[in-house]
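Q: need coordinates for the below:
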Amino acid sequence: MLKSLSYKLTSYIENNSDIKSNDDLEKINYSLQAILNETFKIIVLTILFLLLGKINYFFFSMIILFSIRIFSGGYHADTTIKCLLWTTLFFLITSLIAPMLPKLNILIYNTISLLSIIVVYFRTPYPNSNRPIKNKKRRWHLKLISTFFITFWVTILLFTTSDTRYLNCGFLTILLQILQLIPIKKGVSI
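A: A predicted model of the protein is given here:
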């Protein structure tokens, strides 16, 4: 449904603008699909976490995730439903389970912090076949921004977050995101 809507919008743009290049139209269609899919997911997840009474942790986790993932990349499901299921699982872990965990030893938080910064620096931007990054300057730019955001969030969590529920929610969000950036052997799928 969302795919057909994006095609209709792209067709409308093609018929009512000077844009006629197939390459440009494909980019517009891909962007529209991404926007529609994300909007759909956010609406569904917001309703779910409102019903669960965990909307504050969901939004906290979402802000951390989006500010890192936009620049670092990560796993992409091949359908909207699979994406919604994976995203729901992700946020159930970070927003429902993480706040219930006890405060961990500071060494664990520091280890996750260091590992996160290293992985993000060396593995971003993570390749995406639908949106390849061929320009080295752009790759470097995305690497710096994603490293900045991971460092920013780790610093905020370690030095200003006294509530263990938010601390665990934030660190589990970061940990789950960086695990997506660690390469796995060919033939093994997520």
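Q: C-alpha from now on. contacts and neighbour counts both.
A: OK.
Q: geometric centre of the chain: which residue is closest?
A: Centroid-nearest residue in the chain, with CA atoms, centre = their mean: Arg69, separated by 3.7 Å.
Q: thought that one was touching Gln177?
A: Yes - between Arg69 and Gln177 there is a contact under CA atoms under 8 Å: 7.3 Å.
Q: buried residues in the helix or strand containing the residue nearest to the centre of the chain, which are they?
A: Using DSSP states H and E, Arg69 falls within helix 55-72. Neighbour counts over helix 55-72 (16 or more other CA atoms under 10 Å) mark 55, 57-62, 64-65, 68-69, 71-72 as buried.
Q: quick one more, to check against the first:
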Amino acid sequence: MHSPIDLFVYKIYKEKLLSHSDLRKMKYAMRVIWNEGIKFIILLLFFARLNKVSFFLFSLGLLLSIRLFSGGLHFEGGLLCFVISFNFFSLAVLILPYLFTLSFHRALILMLISTIIIYYHSPKPSIFRPILNKKRKRILKYLSLFSTLLWIIVLFKFIFIHNQTFFECGIWTICLQSFQLLPVKEVVQ
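A: Model (predicted):
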């Protein structure tokens, strides 16, 4: 049994609308969008059940605005990707903010370490989408650093004063994102 994505790509192939290379890219993009959509719905339902949707969405928004430029861990299998994502958001939203209460100074130290890691270890692209252009790689590095610093300013200047849980959720999200850059091997260029 073929998936709807396979059937759609086959139809495009038969009509000779795109090159083989473009068909592979389209199929990859469609699978990524499908898998991410399913993962998002499951995570949203899980956090809704725990009445933590606002923290999950905050963490997700923060993560995406940094990860878009910094890259990070990527997995071939959808199940492993889901398990890692589930663990990431469980740590950032449910576990770490309640396990470790962060003082202003501890949070500042964690952000300094995270910023250094993001500066030296980003971007880390997927092996399916390597960055071959050095200028693009440098731009992504600076954008990931800018996004991280912008979030740090927002967290310390605005959120820290009003909501400690959101603050800690944001701090842990940035930390986890930066720490996941460490084990990723550099794509050979």
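Q: let me see the TM-score of these two.
A: Once superposed, the chains reach a TM-score of 0.88 (TM-score structural alignment, normalised by the length of structure 2), with 183 aligned residues with a CA RMSD of 2.0 Å.
Q: and the counterpart of Ser21 of structure 2 in structure 1, how far from Glu14 of structure 1?
A: With TM-score structural alignment as the criterion, Ser21 of structure 2 lines up with Asp23 in structure 1. As judged by CA to CA, to the nearest Å, Asp23 of structure 1 and Glu14 of structure 1 stand 12 Å apart.
Q: more neighbours, these two?
A: The neighbour comparison of Asp23 of structure 1 against Glu14 (other CA atoms under 10 Å) goes to Glu14, with 17 against 10.
Q: so the more buried one, which state does it fall into?
A: For Glu14 of structure 1, the secondary-structure state derived from DSSP: H, G, I helix; E, B strand; the rest coil is helix.
Q: same question, the one 3 residues further on
A: At Ser17 of structure 1, secondary structure determined by three-state DSSP is coil.
Q: now the terminal residues of stretch 7-27 of structure 1, how far apart.
A: By CA to CA, the extent of stretch 7-27 of structure 1 from end to end equals 12 Å.
Q: err, stretch 120-127 of structure 1, not the other one
A: Start-to-end span of stretch 120-127 of structure 1 (CA to CA) is 13 Å.
Q: buried residues in that stretch, which are they?
A: Neighbour counts using 16+ other CA under 10 Å place 120-121, 123-126 of stretch 120-127 of structure 1 among the buried residues.
Q: so who does Gly173 of structure 1 touch?
A: Heads up, residue 173 of structure 1 is Thr, not Gly. Neighbour list for Thr173 of structure 1: 61, 64-65, 94 [criterion: CA atoms under 8 Å, 6 or more residues apart in numbering].
Q: swap the cut-off to 10 Å and go again
A: Each residue near Thr173 of structure 1 by CA atoms under 10 Å, 6 or more residues apart in numbering is listed here: 60-65, 90-91, 93-95, 98, 167.
Q: could you double-check that Ile19 of structure 1 lies in contact with Ile13?
A: Yes - counting by CA atoms under 10 Å, Ile19 of structure 1 does reach Ile13; the two are 7.5 Å apart.
Q: who has more neighbours out of those two?
A: Applying other CA under 10 Å to Ile19 of structure 1 and Ile13 shows that Ile13 carries more neighbours, namely 16 against 13.
Q: can I assume His2 of structure 2 sits in a strand?
A: No - checked against three-state DSSP, His2 of structure 2 lies outside a strand; its state is coil.
Q: what is the burial count for it?
A: Neighbours of His2 of structure 2 (other CA under 10 Å): 7.
Q: which residues in structure 2 form helices?
A: Assigned by DSSP state H, structure 2 shows helices spanning 4-14, 20-49, 53-70, 78-89, 96-99, 104-121, 134-154, 160-162, 164-179.
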